[in-house]
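> Task: produce atomic coordinates for the following.
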Amino acid sequence: MCGIIGYAGSGGDSDTLEVLLHGLGNLEYRGYDSAGVAVANASLSIEKRGGELSELKDALAGNADGFDGSTGIGHTRWSTHGPPTDANAHPHTNAEESVAIVHNGIIENYLELREELSEAGHTFRSDTDTEVVPHLIERERAGGADRETAFREAIGRLEGSYAIAAVYPDCETVFAARHESPLVLGLGSDGNYLASDVPAFIEFTNRVVYLDDGEFAALSPESVTVSDGSGAPIKKSVETIAWDPEDAGKSGYDHYMRKEIAEQPRAIRDCLRGRIEELGGTVTLPELEGLETPSSVQFVACGTSYHAGLYGERLLQRRGIPTQTFIASEYDAARLPVDESTLVVGVTQSGETADTMAALRSANRAGATTLALTNVVESSAARECDHVLYIRSGPEISVAATKSFASQQVSLSLLATALVDSASSAAFPPREYLRELRRLPDHIQSVLDDSRADAVAEEFLDADAYFFIGRGYNAPVALEGALKLKEITYKHAEGFPAGELKHGPLALVTESTPVFALVSSREQAGATIGNIKEVQARDAPVVAVTDDPESVANHTDYVLEIPETHPAVMPIVANVQLQLVAYWLANALDRPIDKPRNLAKSVTVQ
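From the prediction side, this is the model:
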């Protein structure tokens, strides 16, 4: 959600605009509806446009004069305050254009500040909350403050969340600050970078510094300094990112989503590597050393990660640990039984999801032990929680999560096994269960090689709505299947536990409502087949996703087969078929699969 790129370069003035546009292109996956850049030289050269990045590039193609400074900032905006117009696009300036600002997050007291500044004679040209910042800086400058002091004083007036970067005319420094919105610095050989996410500059450098809340940064072509709110310098560690720039490319696929679906066998191998000992039936997670078996577990998450949490909840409950899953925006630890023996797990691909971060902070205040289950090293969640377990899925560019969901499911399987001594568990005999986890990549590869999901998608292209049902471990994947389809096709879809069909949703079932049923040969198959018969009696077509095609062949119109495996592992494999159905349906409808309307990859506002 929104993207920032900044650059202070030593490689030649003509490189700056190219670096900014390239960075914005790499950040398109985050979701946006307008874009803009500002380059500092003797004055500020600014261009911004509502719409896609291509519109900004078209505008610059005929008017790039003046964009030859060595320092600049760029932004892709996801609208919160005001529609996606040229005026509301970032960067924002004061009337004299003596400073330009880009901002991610929400300034909660902007109306109060805007009224204060308007009464002092400042004129505003946009609907955004961000525009108060350059006017605050202008007022500090008019009072005699230098550039850095004016920036700090302005930031000190803000309430809410922000990652902010600023440039001035006749100045080769980019000034930046963060609070509850991600910002990372890149240390390059031909200049220095800042961005809301590493992919913005990964082609130029893999040496990064992560800013923490309340920290300020100043980037020049030759140096980077980080300081606290009082200006005292802070010594930061430099991390080396292991991602290869080519990992963020499409590798010949038409869409990132299709590529990332195909990457799931590799992602799961990376997730499992070094963590399981199949012969002894043990899981080793050194990063969780010292974490004792909790009295209870609470998952907090949003969207796809919430569905992963529901899956993890079932794994832990079957192992005897009381577990609940909460939509993060609804979580308040002060209202719940939470103490030091409670483990609160934040499931978040980016590690920056604002609602999940707020829930984790609530849990920390209540004294709970917190664990981040995340994909991004040194993300906010990773740094603020007591423990972190990385899912190791690699960069995921498409807004619709695919391989990260699979890696979250596998990571939760490992976590549940590590937390509980399952040696005597009939439901999870350790050697069998870990063997099936090890076989997962091969099982998923067989689905990728043999799936008929494209033909099923073509058959139901004109359906009125799509229902997804499953029981037990499969119920969360039914929810995820519906979410994936609605995200990228814009078609109505619902997912729910199979038993809920007769408690309301059955009223909506017609011959134009295909029902996708997840049926496990070893987990309540008979009950789910009963639900299938209920919809068939209403003339609804049924697609079974199953490891036992013979048991459902007489009750369904189509079968999407998966290899037989442990019932707790089956949903990870079955979900791949549902991902492919959603993908091929969206492809046939010519939807913008990687960048669905109104959605963002990393949601950093509440």
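> only C-alpha atoms for contact and neighbour calcs from this point on.
Noted.
> for stretch 123-132, which positions count as buried?
Neighbour-count burial for stretch 123-132, counted by 16 or more other CA atoms under 10 Å, picks out Phe124, Ser126, Thr128, Asp129, Thr130, Glu131, Val132.
> Check the burial of Ala368 by counting its neighbours.
Ala368 has 23 neighbouring residues, counting by other CA atoms under 10 Å.
> which residues touch it?
By CA atoms under 8 Å, 6 or more residues apart in numbering, Ala368 lies in contact with Val338, Asp339, Glu340, Ser341, Thr342, Leu343, Val344.
> cool, and Arg438?
Arg438 makes contacts with Arg269, Leu272, as judged by CA under 8 Å, 6+ apart.
> State the distance from it to Glu116.
Here Arg438 is placed at a distance of 62 Å from Glu116 (CA to CA, to the nearest Å).
> go on, Glu159?
15 Å.
> Most neighbours among the contacts of Ala368, please name it.
Val344 (29 neighbours).
> Could you check how far the helix or strand where it lies is from the centre of its chain?
According to DSSP states H and E, Val344 maps onto strand 342-348. Averaging C-alpha positions (CA atoms, centre = their mean, to the nearest Å) puts strand 342-348 16 Å from its chain's average.
> packing partners for it?
strand 296-301, helix 303-318, helix 354-365, strand 369-374 (3 or more CA pairs under 8 Å, 6 or more residues apart in numbering; DSSP states H and E).
> what is the orientation angle of that strand with helix 303-318?
150 degrees (axes from the mean of the first three to the mean of the last three CA atoms, to 10 degrees).
> For strand 342-348, give me every contacting residue.
294-302, 305-306, 308-309, 356-357, 359-360, 363, 368-375, 381, 408.
> got it, and stretch 246-259?
With contact meaning CA under 8 Å, 6+ apart, stretch 246-259 is reached by Pro199, Gly394, Pro395, Glu396, Ile397, Ser398, Ala400, Ala401, Thr402, Tyr583, Ile593, Asp594.
> Redo the residues you listed as JSON lines? Include distance to Pro182.
Converted to JSON lines, the contacts of stretch 246-259 look like this (distance: CA to CA, whole Å):
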{"residue": "Pro199", "distance to Pro182": "13"}
{"residue": "Gly394", "distance to Pro182": "18"}
{"residue": "Pro395", "distance to Pro182": "16"}
{"residue": "Glu396", "distance to Pro182": "17"}
{"residue": "Ile397", "distance to Pro182": "17"}
{"residue": "Ser398", "distance to Pro182": "19"}
{"residue": "Ala400", "distance to Pro182": "20"}
{"residue": "Ala401", "distance to Pro182": "20"}
{"residue": "Thr402", "distance to Pro182": "23"}
{"residue": "Tyr583", "distance to Pro182": "30"}
{"residue": "Ile593", "distance to Pro182": "25"}
{"residue": "Asp594", "distance to Pro182": "22"}
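> Inside helices: which ones of those residues?
Within the contacts of stretch 246-259, membership in helices is found for Tyr583, as judged by DSSP state H.
> Before we compare anything, build this one as well:
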Amino acid sequence: MCGIIARIGQGEAADTLLSGLENLEYRGYDSAGIAVQNGSGVKVHKCSGEVADLKSTLDSRPHGNMGIGHTRWSTHGPPTDENAHPHTDMARNVAVVHNGVIDNYDELRADLQAKGHEFESDTDTEVIPHLIAEYRETIGDTEAAVRRAVETLEGSYAIAAIVDGEERVYAARKGSPLVLGLDDEEWFLASDVPAFLDHTEDVIYLEDGDLVVLDPDAYRITDLAGNPVERPVDTVDWDPEDAGKGEYDHYMLKEIHTQPTALSNAIEGRIDDGDAAFEDLSDGAFADVDTVQFVACGTSYHAAMYGGQLLRTAGVRTEVLRASEYDVTSGPVDENTLVVAVTQSGETADTLDAVREATSRGARSLAVTNVVGSTAAREADDAIYIRAGPEVGVAATKTYSSQAVTLALLTQRIAADIPDATPAADREAMFDALADLPRHVETVLETTDAEALAREYFDSESYFFIGNGFGHSVALEGALKFKEITYEHAEGFASGELKHGPLALVTEESPVFAVYTGGDDEKTKTNAIEAQSRGAPIVAVGPEDHPLVDVADAHLSVPDTHPVWAGLLANVQLQLLSYHAAKLLDRPIDKPRNLAKSVTVE
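The predicted structure is shown next:
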């Protein structure tokens, strides 16, 4: 979803706003803009395209110690100069940036037009500065006008506003993330911490209904009625260098290569005397659970499938549900249902809605997320963090691996509590192999042939990925990565489903990547060979010592390990395959078209 930033304090604001927007481009890059207030008017600069395009239009930086900025992922209206944020009122005295969707904007726009307001864009956002201007005229006080405007809005929003002649930033949130950054000489507001991580690590995670007023040397948080609100100050433990590309050409490549560290962090302290342990979960915490529902979207859904497979194997009634369809697929839910929300950002709108629906029906909730202080972490009954650090590339890589490992450990922790469940009989061997997983990922990174395979097959018509058991979710994730960043047709299937329809699409121009783990692989082998008999080249993706290697046309090898973890090593190979194919095709790897990293609207 869109990225917003605001800054007020000592010194010039423009460069800070622009660098903050560059750090937020994973949230949207259809258009960008800034507005700076310097006592002689609100100066707005915006255009379609990326932040680099915006910077190229600025002959000089606008002066002023305060301002707001925005990088857009289009919802209402195409990515044009007119639809870029910030938006202003007719007098250009009020400038606003917004993340979210205003559901009643048609009605508000019509009412404002009836009062003489003229609009310049197709966006829902533009009603907000017009509302503030209208209420300023009738009320006479800007803070009251902002409060009144916010109360009028229906839908989701995180907004920041500046007003000509006032050395203040006004902001509010409902359903979209907004974080306050605190430094000695300046304050920040942003959709996400990386926007200002170079300046401060002290943050306040704002909650729905919060309204913030920033002065150069103070901040106030109130509710919509004007009552003061206290929010705790947290310290972010991310290193600012973690949010940069470093020596790598792309964020995605860096994040693939930092998976060993991310996995080590995810594992650390979570195995105790041969059992899975989470310090925030008491003994017997899941004793009354009889059904577990995983809810997630996209890559997180594939990680949830990984956890769901393990939990079903432990004898626990388990469902893995797409959060966007939870309201129609969830079935019975009661106080003995545990809903596990898997969301990298902790702000995914569909996942949050699913949790709220389940909670309203009596279920207990647990969030598995990467972001401390996120909405999911705050709203769920319990939260577990995957500890992957900041991930900037839109196509998730290290967060998938960290989610899958964290969920695998969680499943064993749940199974240990439920009386009739049976944790994996070989969990000691499984955990021993898990300790080696970061090192094994390093081996894959050092020995991979993915770039050569990408060169061999990058001009194919279609790409198919198959797998069984743990390999199934990896096949789906491999196909998703490939289509996300190459824009080529790619599909993932359960191995046994290839012959039930998709085989009709198989030709000599459709390589099949067969993921195997060393367990339950017979269907993968037989279906791969069947596709090969129709002319498709077969690429085996898995450990060396497997019969499929002998008949495959090529092999992406992973170290021999426990079957539970082999799929995650295969996934690293498929991430690299997608990356190198996209690079050969000259795609914008970190910013794939039409996509944003954190989808905070339905």
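> hmm, back to that, which of the contacts of Ala368 of the first structure does the second structure keep?
When you map those onto the second structure and apply both residues aligned by TM-score structural alignment, their matches' CA atoms under 8 Å, the shared contacts are Val338, Asp339, Glu340, Ser341, Thr342, Leu343, Val344.
> nearest to Arg207 of the first structure, of these?
The shortest approach to Arg207 of the first structure among those belongs to Val344, at 31.5 Å (CA to CA).
> Could you find the counterpart of that closest one in the second structure?
Following TM-score structural alignment, the counterpart assigned to Val344 of the first structure within the second structure is Val339.
> show me where the stretch 101-250 of the second structure has helices.
105-114, 127-139, 142-152 (DSSP state H, counting those that start in this stretch).
> how about those helices, which one is nearest Val94 of the second structure?
helix 127-139 (5.7 Å).
> Give me the number of neighbouring residues for the corresponding residue of the second structure for Leu360 of the first structure.
Counting by TM-score structural alignment, Leu360 of the first structure corresponds to Val355 in the second structure. Look at Val355 of the second structure: counted by other CA under 10 Å, it has 27 neighbours.
> My guess is Val355 of the second structure contacts Ser365. True?
Yes: contact criterion CA atoms under 8 Å: Val355 of the second structure and Ser365 qualify, at 6.8 Å.
> shared neighbours of those two, which are they?
Common contact partners of Val355 of the second structure and Ser365 (CA under 8 Å, 6+ apart): Val339, Ala341, Ala380.
> how many other residues sit next to the second one?
Applying other CA under 10 Å, we find 30 other residues in the vicinity of Ala341 of the second structure.
> Repeat that for the last one.
The burial metric for Ala380 of the second structure, expressed as a neighbour count using other CA under 10 Å, is 20.
> which one in the first structure is aligned with it?
The alignment partner of Ala380 of the second structure in the first structure, by TM-score structural alignment, is Cys385.
> how close does Glu508 of the second structure sit to Glu461 of the second structure?
For Glu508 of the second structure, the distance to Glu461 of the second structure - CA to CA - is 9 Å.
> Can you lay out the helices and strands packed on strand 342-348 of the first structure as TSV showing distance to Ala568 of the first structure?
Converted to TSV, these look like this (distance: least, CA to CA, whole Å):
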stretch	distance to Ala568 of the first structure
strand 296-301	18
helix 303-318	8
helix 354-365	26
strand 369-374	19
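> right, and the ones you listed - which one's nearest Gln524 of the first structure?
Using CA to CA as the measure, helix 303-318 is the one of these that comes nearest Gln524 of the first structure, at 14.7 Å.
> Show me what that closest one is packed up against.
With contacts taken as 3+ CA pairs under 8 Å, 6+ apart, helix 303-318 of the first structure sits against strand 296-301, strand 323-327, strand 342-348, helix 403-419, helix 475-489.
> again, 7 Å this time
Packing partners of helix 303-318 of the first structure (3 or more CA pairs under 7 Å, 6 or more residues apart in numbering; DSSP states H and E): strand 323-327, strand 342-348, helix 403-419, helix 475-489.
> Need the winner for burial among these.
Stretch with highest mean neighbour count among those: strand 342-348 (a mean of 28; mean count of other CA atoms under 10 Å).
> compared with the second structure, how much does that strand deviate?
Strand 342-348 of the first structure differs from its equivalent in the second structure by a mean of 0.6 Å after superposition (mean CA distance after the TM-score superposition for the first structure).
> Give the helix, strand or coil label for Arg7 of the second structure.
For Arg7 of the second structure, the secondary structure call by DSSP: H, G, I helix; E, B strand; the rest coil comes out as strand.
> What distance do you get for the residue nearest to it when sequence neighbours are not counted to Leu182 of the second structure?
Nearest non-adjacent residue to Arg7 of the second structure, counting by CA to CA, 6 or more residues apart in numbering: Phe188, 4.6 Å away. Plainly put, Phe188 of the second structure is 7 Å away from Leu182 of the second structure if you go by CA to CA.
> Neighbour count for these two, which is higher?
Set side by side, Phe188 of the second structure and Leu182 show more neighbours around Phe188, with 28 against 20, by other CA under 10 Å.
> Ala566 of the second structure: helix or strand, and which one exactly?
helix 563-584.
> Pull the distance from that helix to the chain's centre.
How far helix 563-584 of the second structure lies from its chain's middle: 19 Å, per CA atoms, centre = their mean.
> Where does that helix end up in the first structure?
Aligning helix 563-584 of the second structure against the first structure (TM-score structural alignment) gives residues 567-588.
> What of stretch 471-483 of the second structure?
Using TM-score structural alignment, stretch 471-483 of the second structure corresponds to residues 474-486 of the first structure.
> what does the matching stretch contact?
304, 307, 310-311, 400, 468-470, 492-497, 518, 571, 575, 578-579, 582 (CA atoms under 7 Å, 6 or more residues apart in numbering).
> let's see 6 Å
307, 310-311, 468-470, 492-497, 571, 578, 582 (CA atoms under 6 Å, 6 or more residues apart in numbering).
> Please, where are all the strands along the stretch 1-150 of the second structure?
With DSSP state E, counting those that start in this stretch as the criterion, the stretch 1-150 of the second structure has strands at 3-9, 31-37, 42-48, 66-72, 87-88, 94-102.
> For the ones you listed, could you give me CSV that also reports mean neighbour count?
Below are the strands of the stretch 1-150 of the second structure laid out as CSV (neighbours: other CA atoms under 10 Å):
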stretch, mean neighbour count
strand 3-9, 31
strand 31-37, 31
strand 42-48, 22
strand 66-72, 33
strand 87-88, 29
strand 94-102, 28
